[in-house]
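# I'll drop the sequence and a predicted model, then ask my questions.
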Amino acid sequence: MKKIRLIMLASAILLFAACTKDGSDPVIPKNSWTLNSTQHLVVGSSRASVSGSTDATIIYKDGSNEAVTLGFKALPTANATYELVEAGTSLSDNQCHLSVTNATNNLLFKGNTASVEVIIGENKKIIVTIPEVNVAPVISGTALKFKAALYETN
């Protein structure tokens, strides 16, 4: 009788152990940005060169013609952490600029630097995670809270 219980217990342990999930898929956030408490879903993206400059940009657009633009000295080609700096700063290899265009303003990153995670995904698509930072109108106005998880769609 003890052997049967022992065999049943061992079988139950093996059965439950077989149900564990090793190597589960990572959670990928929505392709979106949040400006204050309003979430914007990305419906398209494009790469561009800045006129009169060697800088490269990625533009992420939502369905209402609002957009996020990230500027790099050169488009990233490997996973890295970039330093987000204010507009007007000359970019080094590991820095980037941020601008947000909404219905009423062109907003730029303002404040201390922030770390932006860049991952190169399938087909060399660039995935970017930006922590909560302040963006403010170019001329004057109230700063807004911005954060994003963005990846190229095209």
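Great, that's in hand.

# going forward, measure contacts between C-alpha atoms and count neighbours the same way
Will do.

# where along the protein do the helices fall?
For the chain, the helices defined by DSSP state H cover 2-18.

# try this one next to it:
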Amino acid sequence: PNKHSYNVKYSHLFPLKRLLKCPSCSRYLTAGFSRGRHGKKYPYYQCPTKGCSYKPVRSDYAEYLFLEYLKYFEMDKDFINDLFEGAREYLSAKQQDNKNIVAYEGKKDLKKELASTLAGQRGFEPIKYKTLKSVSKP
């Protein structure tokens, strides 16, 4: 937990800023430019720690290595299709369960209404009818 908050500015020139850490001291690499002999600017990632042995790395090389690393995490198309098919089946089963629950609740309400109607036709109060019905069962 850092006590300081830093205002990090992101740039399209340095998309890996705050993602790359120094392998020597584990601090985030900063991004900046280095000038060549003829005044041309070259983008680099470098360690902010003074005296750190880690050498600055050109941004295009760092981005190339990062993309190569990401290739290890690519998923097979068949795996993705199987994953989505499994999710569809699971959601379909859940939907069916929900429909069954709603239908069951509807049947319970219908039975209560029917019992109340029958009790009213026979001159019983619904509670007495329910009690009478449960007593008359074998």
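Perfect, I can see it now. The model shown is predicted, which means the values in this text are computed figures rather than measured ones.

# quick one: TM-score?
Once superposed, chain against chain, the TM-score is 0.24 (TM-score structural alignment, normalised by the length of structure 2); 51 aligned residues with a Cα RMSD of 4.7 Å.

# which residues sit in contact with the residue lying closest to residue 47 of structure 1 once chain neighbours are set aside?
Leaving aside its chain neighbours, residue 47 of structure 1 sits nearest to residue 58 (4.5 Å; criterion: Cα to Cα, 6 or more residues apart in numbering). Residue 58 of structure 1 sits next to 45-48, 69-71 when contact means Cα atoms under 8 Å, 6 or more residues apart in numbering.

# of those residues, which is the most crowded?
Comparing those by number of neighbours (other Cα atoms under 10 Å), residue 71 comes first, having 24 neighbours.

# how deep is residue 30 of structure 2 tucked in, by neighbour count?
Quick note: residue 30 of structure 2 (other Cα under 10 Å) scores 21 neighbours.

# typo on my end, residue 16 of structure 1
Neighbour number of residue 16 of structure 1 under other Cα under 10 Å is 9.

# likewise residue 14 of structure 1?
Residue 14 of structure 1 has 11 neighbours, counted by other Cα under 10 Å.

# how close does it sit to residue 58 of structure 1?
50 Å (Cα to Cα, to the nearest Å).

# likewise residue 128 of structure 1?
10 Å.

# and what of residue 8 of structure 1?
Residue 8 of structure 1 is 59 Å from residue 58 of structure 1, by Cα to Cα.

# cool, residue 12 of structure 1 as well?
Residue 12 of structure 1 is 53 Å from residue 58 of structure 1, by Cα to Cα.

# and for residue 133 of structure 1?
Residue 133 of structure 1 is 19 Å from residue 58 of structure 1, by Cα to Cα.

# next one: residue 35 of structure 1
From residue 35 of structure 1 to residue 58 of structure 1 the distance is 18 Å (Cα to Cα).

# what of residue 116 of structure 1?
Taken as Cα to Cα, the span from residue 116 of structure 1 to residue 58 of structure 1 is 14 Å.

# of the contacts of residue 58 of structure 1, closest to residue 99 of structure 1?
residue 69 (5.2 Å; Cα to Cα).

# looks like the closest one contacts residue 96 (just checking).
No - under the criterion of Cα atoms under 8 Å, residue 69 of structure 1 is not in contact with residue 96, lying 10.1 Å apart.
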